[in-house]
Structures are given as C-alpha cells and as structure tokens.
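Asks: can't give you the sequence, but here's the structure:
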C-alpha cells in the first residue's frame, strides 16, 4: 500500500516521496526540541526552520522546475504572516484588565466571550486581545490546561460562525460561499462545540484549588460586588478595525484593485500594505502604559513567523501527496461526508488548516465536475443547487473539521502557536507538542469531535 501511495505521488504530481522528510523533520523538532535540547533549539530554531523551508523551495524551483506551487505558497505565507503580525502589534497596544475573581465560572465566561468575539475580529484577534488579561486574571492559579482550553475554544472552535472567524472559512467566502452560509449551517454545531468544551473546562477548572495564596478580603469583596473591564489604548481599536477591514480587499473578488498577476491568478499586495501601515502606526502611537502592561515584545510573533515559514514551504509535498491519493479515480467513491470530515480534519491538525480546506473543497467539487475557481460552482456546491444535488453536507463536513481539528496541535492554526508563545513569555510552562496531543487533545477535544461528527455529519441532525 505504501508503495502505491508513493507511486501516485510521483507519477501524478512529479514530487518524489522523500521530499516530505524536511516537513516531518521540522514537525519532529518542534515537538522534541524544546524538551530534549531546549537551549540549542531556542537559539537555532530560526535557522533550522528557514533552512528546511529553503531546501524544499530550492528543490521545487531548480530540480522539479515547478514555480507554480512555490509562488502560490509564497503569497499565502506573506498574507498569513502580515495579518498575524499586524493583529499581534495592534492587540499588544490594547491593555484589558478584568477586575473579578478568577472562578471557574468567570473563566468559562471569558472563553465564551472570546468565542463570540472570534466571529467579528477573527480567532487571531480574539486570542490576542484576551489571552493576556486571561493570564493576569488567573495569575495565582494559572495552569497549562487553562491556556489549552483557551486555544480549543477561542483560537479555533469560536470562529465557526462567520468567514471572518477562521482562515479556512474566509478562503471559502473568497471562492464563492455566501457570507451567511456559515451562520446558517454551522450555528448549532458551534453551540454544541463551545458548550461541550466549556463544560469540560469548567469541570477541570473547578478542581484547581489555589495553594500558597491568601487573597485580600477587601479585593475579593470588591470583585464580588462588581465585575469591571478596564481598557487602555482604545485608539488601537480603530487600527484593529482597519486591519480586519483590509482583509476584504481581495482582487479576486473586487474588480479594479491593484494586484500581481501570475498564471491566471490575482495576488493582493494593497491589502498587505494597508495592514502593515496600520501596524506601524499602532506601534508608533501606542500607549506606553498599555505596552508595558502587556509586557509587549516581538519575540512571540517572530517565533511564529520563522517557524511557519518552514512549515508553509516544507508542507508543499505533503499537501500534494495527500491530494494525489485522494484525487485518484479509484478513490472517488470514497468522497463522502464522513471521509471528508475525518480526512480534512486529520490533515488540518498537522498541516495548516487553510490550504487543507482549499484542497478538500476542490476534491469534493471535482467529484461532481465542479471547479473551485468558479464562484458560481462554489455557490451551487454550498447551497446544494448544482449537479451534485445535496452537496451542502459535504461543505459542512469540510468546514467543521478544518476549523475544529485546527486545535488538535500547536501548528494546526496560526493563533495556537502564538498563544503558546505568549503564555511561555509570561512564565507558564506549556506542554510539549506530543504532551499537548496526548494529555489534552485526545482525552478532551477528540470526544467532542466524534460527537459532532456523529450528530452533524453522519446523522445530519443539524
């Protein structure tokens, strides 16, 4: 079977199977480096990630003479890095302080608030705005599991309701999925996912008893009397709105925008210039009090930018390998909602979930001779009015799994690694890559994913 898979990868896409080794090596180093050789990894992860990424990039350009995928990947990476960096800088200048007692109910309330916010400012924006006040609120009882459930709920599952929520859904919107399709079709799965994960969080957090800390009775009385949110750096909210609004400046959707044309595709640069400009003014005119209160530094975002440079370019062969297997005619009959849910989800947990969504959207549509580069075809596929008939459930499966499974590892979605980096910069010892999966994703996230699959995709109850 393995030989068949490797042969498919080579013959259909002319990509040698050994080219996935740099990706596997990088993932292995991300998982083991901080634990086994932390000092070396801390000082050399940038060189390692960039070297592995450039190695695969060079092979594509010079050995395979393949310029198409590297150029697409480059523009996707630039958009990804610019958006995350801009949001990070803007949110870093907004200081939110919560005067309240760090009870399990309060913590659940904050992550649910973050889940709602994620559909307006994106999972990245909501994560960056709330992670620091969330840590400060729990500073005397902070534990890694609290950060991880924050990642589960705010950084991933929360963004299911609008295309602004999570990058995969925004890609679908740009390709033709109606804006309110997600709210219409994913509302009940969103409620169920947020509710179930919040229940798990509440139960575990209720067992977290503070030790060695005696709170001031006057402070407790004040917090019990009134919960207050204090915000410093409100001017950055305007720049944050500019950064988010610029997301819609896509030349593939809006005619007349300046762009770079390549191979029939339009790549944006105006959007990125606006976002970087807004980020510059954010930092230049940010409240010094807000920056100091957030202990702002560029280290967490630099870690994300460098590591994801390596991930984006080393995962190109992995994406092509998966596409080669799934798009083979002999596997066409397996393109069902159940298959799309688990296949999209499995890859979204270990590859970036945005290109995974795009690949499986293309795969699901190809079964009915529909093309993802046709806005009309995508709209018909989403609404079930095309030649495939009842295809809506296929898109539901792809959308749900790409967003929810993005929380399965640190690298499944951009905000995950950023939240981890911010937590570690605050002195919280986060679990390793494999510890995250074994101790938290499998026992807590996976049951929720199975239940949602059974009710929504398999039984089609919602």
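Replies: Sure thing, it's come through. Bear in mind that the values here come from a model prediction, so they are computed numbers and not experimental data. Numbers count the residues shown, from 1 in each chain.

Asks: alpha carbons only for contacts and neighbour counts from here, please
Replies: Will do.

Asks: for the stretch 51-200 of the chain, just list every one of the strands.
Replies: 95-99 (DSSP state E, counting those that start in this stretch).

Asks: scratch that, the stretch 251-400 of the chain
Replies: Using DSSP E, counting those that start in this stretch, strands in the stretch 251-400 of the chain cover 259-262, 265-268.

Asks: measure how far the first one is from the centre of its chain, please.
Replies: So that's strand 259-262. For strand 259-262, the separation from the chain centroid amounts to 26 Å (computed by CA atoms, centre = their mean, to the nearest Å).

Asks: put this next to the previous one:
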C-alpha cells in the first residue's frame, strides 16, 4: 500500500522535526561573531536617515522593501553559516519576546488616540500653546508618547493655523510631548516598555527619573514660552483670516476612546503585576500568560476602537494607517538585524564591540554613568532609542533585578539617555516622524533632517551637559 500525506501533514512533520532544533539552539555567542554581522543593522538605520533626503520618492514607495532587504541580508547568510535552528530561534525570540508586544502597544495607542477629535477652534497664544505642551508632557507617560502626540498635535496645529511662524511650536512639541514627557512609566516610551518586558518594575522609572524629567521639561517649557511670546508680539504674527472658523462649543468627539485608553493602561499594568506560572515554550522562547493576555487585549481594544469610532471623527482627524505601517515595517527590520549586535555587546570585552564596553566602564571595572548616559543618548539619536536601550541594557549586564538595585544609577542613565535624546533627530523615536508627517500634511514647513538637528543640538545639548554635571558625573 502506498502511503501519502497532504501538504499540511507534511508541514506538521517538518515543524515537529525542526522545533527541537529551535528550542535547543544556544544563545548566540557574540564573542565568536565578526563585526560584519552588524552591517545590515547599520544599513537599515542609515537608510532611514539618508534615503528620505537623497531619494524621497523611492523611499516613500519602497521603504518596506528596503527594510525587508536588510533583514534578508542578515537572515540568509546567518542561516547558511549557523543553521536553520539558530536562525529560527533568533527570529522567533525577536518576534514573540520583543517586536510583537512592542508594535501591538504602539498600534493600540495610535488607533485609540486617532479616534478622539477635539471639537472647536482654539487660538494659539503663548500661554495656550505652553499649556498644551505641559498637558502633553503629563499625558505622555500615561498614554505613551505616541498616544499623546497623536491626540494633541492636530488640535495644536489648528490652534496656530492663523500664525505665520509655527515651526518652533512643532519642534518643541517633539522635544517635550514626543520624547521627554514619556520618561516616567513603561507606557510612556518604547525603550522603557522594552525594559518593562525585561523585568524592570512599572513604577521604577517614576521613582528614579522624576527630578531629571522635571528639570528638562520645566526648562523647555520656559524656553518655549519666551520664544513663542517673542514671535507672537514682535513679528506681525497673526494673519487677518483664521483658516479654522470659530464654533459655539468645545468638546471631544469619539470620547469613548478615553475609556479604551484606560483599558490599555490597565492591560499593561496587569501584565507587569500579575505573576503566573503558566507559560508557553514556543521554539525556545517563553511566552507568559500575562503577556499573552495583554497582547490579545491590545488587539481587541484596537478593533473595538475602530468599530465604535464614527467615520466622521476619523475624517476630521485625517486618520490613516500610513504612519503606523511605516513604523511597523521599519521596526521589523530593525528588531531582526539588531540580533547579532546585541549578542556582540553582551559578549563585553571579549566581543568585537569591546571598545564600546570599555568606553562605558571605568578602569576599576565599575560603570561610568556619564558615559552610559551619553553613549545611549547619542546612539538613540540616530539608531532609534528602543533598540539602543536594549543594546546598553544588555551591555550593563541585562539583569533587571541588579540594575534596579545595585546598579540603579546606570539604569537611570540608560533610561534617561534613551528617552531624552530620542528628541535629537527625527529618527530618534517613532512619534517624531509621525508628528513631522502630520505637520507637513497641514502646511507647516518643517525643517529637513539636518535642519531639525540645528534646533535640537542648539537647545538640547547644553541642557544634557548641565544634567550630566548635576546627576551623572
């Protein structure tokens, strides 16, 4: 008798044979890797920085293919050299333990915030603008820099659409709401959420980084008020016709989404506070029941928001998926190509990045807190702050319990550097590019990549130097 199998049966047989190989694949030994394995990671990040400048049309239509190309440039040779088991284990770990939870949180926040529309016409005076930025700084730590940015950038631009000079308003919005304000909880900024996934307590950052955050946000708000007041009173600022007509009443359309924001907060809190022995071993990656419940809950929240939000609200907000799709595609490539980089940094002084480890380590072997702040921050400016946080988190040992206690100053420096200096460039944090795109779509002539850096380096770098002297020296 001839025995036959259907295609799906053969697929099950193949998966059954391969899964033990995945599960038994040892952690990648970074000390045995060549620095050339980091080329795809550098390539995708340079593509994000330069291709929108040198080939904007190509980038706009094919950025997903570029990201996929760099991911394949790593995965194909890595599979050939180290085998399907090691490559599969790395791929599945990057997806299940890091990328999927990260992108689901961003998507839920983006969707829910996009379903809230502030009805009415505010008038962008210096006091009002400063107040909106201050409110955004508070909201950023509790609904995410992405959520707060998407909620407030549209009404802020509308409030100032009768003013001649608006660039500084959006630039400071990126500084404060899209970055610095998100430093107090894992909900605030992607790097802190990744730290939370690695075991950092939910309230640890609030307890340890509050003074630095208060200083930075306070100085930036004061400086913004002075600049905005000068523009408002000295440069023939107000145009005779306001593009946005006044309406008799203010309010929120789609306000039910505020409840869904609360559900997102509850889900993230639950996943950190609920301890369960139930976990699933998927090809060597352990997925806990609390994290699984959180991720399923985030998907349901996004679906519910789309179902219950009136189409008129999305139309008023000019809501579309392009900003989220761009972040999702680019980060997929980043999270894959960063696998060997993290392994090499975890190898410490025995790995190819020993110079980086030595730079953040004192001669006596202790951590150089100031260098951790600046190394994490400067790389976050150009390499996106979420994967950069992971790199230095692992460089410092990768043990959350130790970093929260014996090495707390180091974790403070890493966290502050990743969050604060993500504002240095458009690619430093995911919301930066989203805010820039929305502002340009509404006629704000945003500076180029390097033009923005003139703003950020001129304003932020002196503040970071002062903070180093006070807290990290």
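Replies: On my side now, so go ahead. Note that the structure is a prediction, hence the values are computed from the model and not measured.

Asks: and the TM-score between them?
Replies: TM-score of the superposed chains, computed with TM-score structural alignment, normalised by the length of the first structure, equals 0.82; 425 aligned residues with a CA RMSD of 3.0 Å.

Asks: before we move on, back to that, to residue 164 of the first structure, which of the strands of the stretch 251-400 of the first structure lies closest?
Replies: Among those, the nearest to residue 164 of the first structure by CA to CA is strand 265-268 (17.6 Å).

Asks: how about residue 323 of the second structure: what's its closest non-neighbour residue?
Replies: In space, and not counting its chain neighbours, residue 323 of the second structure is closest to residue 434: 5.7 Å by CA to CA, 6 or more residues apart in numbering.

Asks: in the first structure, what residue corresponds to that neighbour?
Replies: Under the alignment (TM-score structural alignment), residue 434 of the second structure pairs with residue 418 in the first structure.

Asks: where does that match fall, secondary structure wise?
Replies: Assigned by DSSP states H and E, residue 418 of the first structure belongs to helix 414-425.

Asks: over to residue 26 of the first structure?
Replies: Assigned by DSSP H and E, residue 26 of the first structure belongs to helix 21-36.

Asks: go on, residue 16 of the second structure?
Replies: Secondary structure from DSSP H and E places residue 16 of the second structure in helix 7-24.

Asks: matching residues in the first structure for that helix?
Replies: Going by TM-score structural alignment: helix 7-24 of the second structure matches no residues.

Asks: and that helix, which residues are buried?
Replies: Buried residues in helix 7-24 of the second structure, counted by 16 or more other CA atoms under 10 Å: 19, 21-23.

Asks: what's the answer for stretch 280-296 of the second structure, then?
Replies: In stretch 280-296 of the second structure, counting by 16+ other CA under 10 Å, buried: 283-285, 287-292, 294-295.

Asks: go on, stretch 229-239 of the second structure?
Replies: Neighbour-count burial for stretch 229-239 of the second structure, with 16+ other CA under 10 Å as criterion, is recorded at 231-232, 238.

Asks: quick one: the residue nearest in space to the middle of the second structure from residue 123 of the second structure, how far?
Replies: Geometric centre of the second structure, nearest residue: residue 190, 3.8 Å, by CA atoms, centre = their mean. For residue 190 of the second structure, the distance to residue 123 of the second structure equals 32 Å [CA to CA, to the nearest Å].

Asks: do the same with residue 399 of the second structure
Replies: Applying CA to CA to residue 399 of the second structure and residue 123 of the second structure gives a distance of 49 Å.

Asks: looking at these two, which has the bigger crowd around it?
Replies: Using other CA atoms under 10 Å as the criterion, residue 399 of the second structure and residue 123 rank with residue 123 on top: 18 against 14.
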